[in-house]
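# structure for the following, please:
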Amino acid sequence: MATPTDTGPLATLRRGIPDRYLTPDDIAEIFDVPKETVYQWRKKRIGPPGFRIGKHLRYDPADVHAYVTGRKSADQHAA
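Below you'll find the predicted structure:
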């Protein structure tokens, strides 16, 4: 039987691209930050890129993965 940690957004990203777009709640859980931080990142254009479906904000898991990869590369080059 799967536990919540086996099926949540973090586990899904570890296994590969999920079969659904991510919500701000998912992003907050993945990065272990408050949901308000996710909205501030979007406002300041410093977090993973999101897009609107009607009034709903969504994130493409591939874009989130690319964002993390880019951050890791930038940190390694700065060190």
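
# use CA for all of it now, contacts and neighbours both
Noted.

# please work out which residues outside stretch 4-24 touch it.
Outside stretch 4-24, the residues that touch it by Cα atoms under 8 Å, 6 or more residues apart in numbering are 26, 29-30, 35, 38-39, 57-62, 65.

# among those, which lie within helices?
26, 29-30, 35, 38-39, 61-62, 65 (DSSP state H).

# residues contacting the residue positioned nearest the centre of the chain?
Geometric centre of the chain, nearest residue: residue 27, 4.0 Å, by Cα atoms, centre = their mean. Shown in contact with residue 27 (Cα under 8 Å, 6+ apart): 35, 38.

# here is the second sequence; please produce its structure so I can put it next to the first one:
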Amino acid sequence: MGENLKTEEAAAFLQVKPATLEQWRWSGKGPRFIKLNRAVRYRKEDLVAFIEARVFGSTTEAQAGA
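The predicted structure follows:
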């Protein structure tokens, strides 16, 4: 099993503020997460997949993927 990160740790990994990650979670735009009772955790492999899905070769390609 991979490493599970708290919101603050996942935000640091993604280089965003924890509040941004929380907004993404509420809007469904962020990486996949695990909910264990009240605790939210992010699997490191899901964070990497989230980043990899946002790698583009040009701004035109990025706009088409948005």
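
# thinking again about what came up before, neighbour-wise, give me the winner out of the ones in helices among the contacts of stretch 4-24 of structure 1.
residue 61 (23 neighbours; other Cα atoms under 10 Å).

# alignment lookup: it to structure 2.
Using TM-score structural alignment as the criterion, residue 61 of structure 1 maps onto residue 44 of structure 2.

# chain neighbours aside, what residue packs nearest to that match?
Nearest residue to residue 44 of structure 2, sequence neighbours excluded (Cα to Cα, 6 or more residues apart in numbering): residue 3, at 5.7 Å.

# counterpart of the one you found in structure 1?
So residue 3 of structure 2 corresponds to residue 20, using TM-score structural alignment.

# now the strands for structure 1?
Counting by DSSP state E, structure 1 has strands at residues 50-53, 56-59.

# how near is the match of residue 3 of structure 2 to residue 13 of structure 1?
Using Cα to Cα, to the nearest Å, residue 20 of structure 1 is found at 11 Å from residue 13 of structure 1.

# next one: the residue lying farthest from the centre of structure 2 from residue 44 of structure 2, what distance?
Centroid-distance maximum for structure 2: residue 60 at 22.8 Å, with Cα atoms, centre = their mean. Separation of residue 60 of structure 2 from residue 44 of structure 2 (Cα to Cα) stands at 29 Å.

# in JSON lines, list the ones in helices among the contacts of stretch 4-24 of structure 1 along with distance to residue 47 of structure 1.
Putting those into JSON lines (distance: Cα to Cα, whole Å) gives the following:
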{"residue": "26", "distance to residue 47 of structure 1": "14"}
{"residue": "29", "distance to residue 47 of structure 1": "14"}
{"residue": "30", "distance to residue 47 of structure 1": "13"}
{"residue": "35", "distance to residue 47 of structure 1": "12"}
{"residue": "38", "distance to residue 47 of structure 1": "7"}
{"residue": "39", "distance to residue 47 of structure 1": "9"}
{"residue": "61", "distance to residue 47 of structure 1": "13"}
{"residue": "62", "distance to residue 47 of structure 1": "14"}
{"residue": "65", "distance to residue 47 of structure 1": "12"}
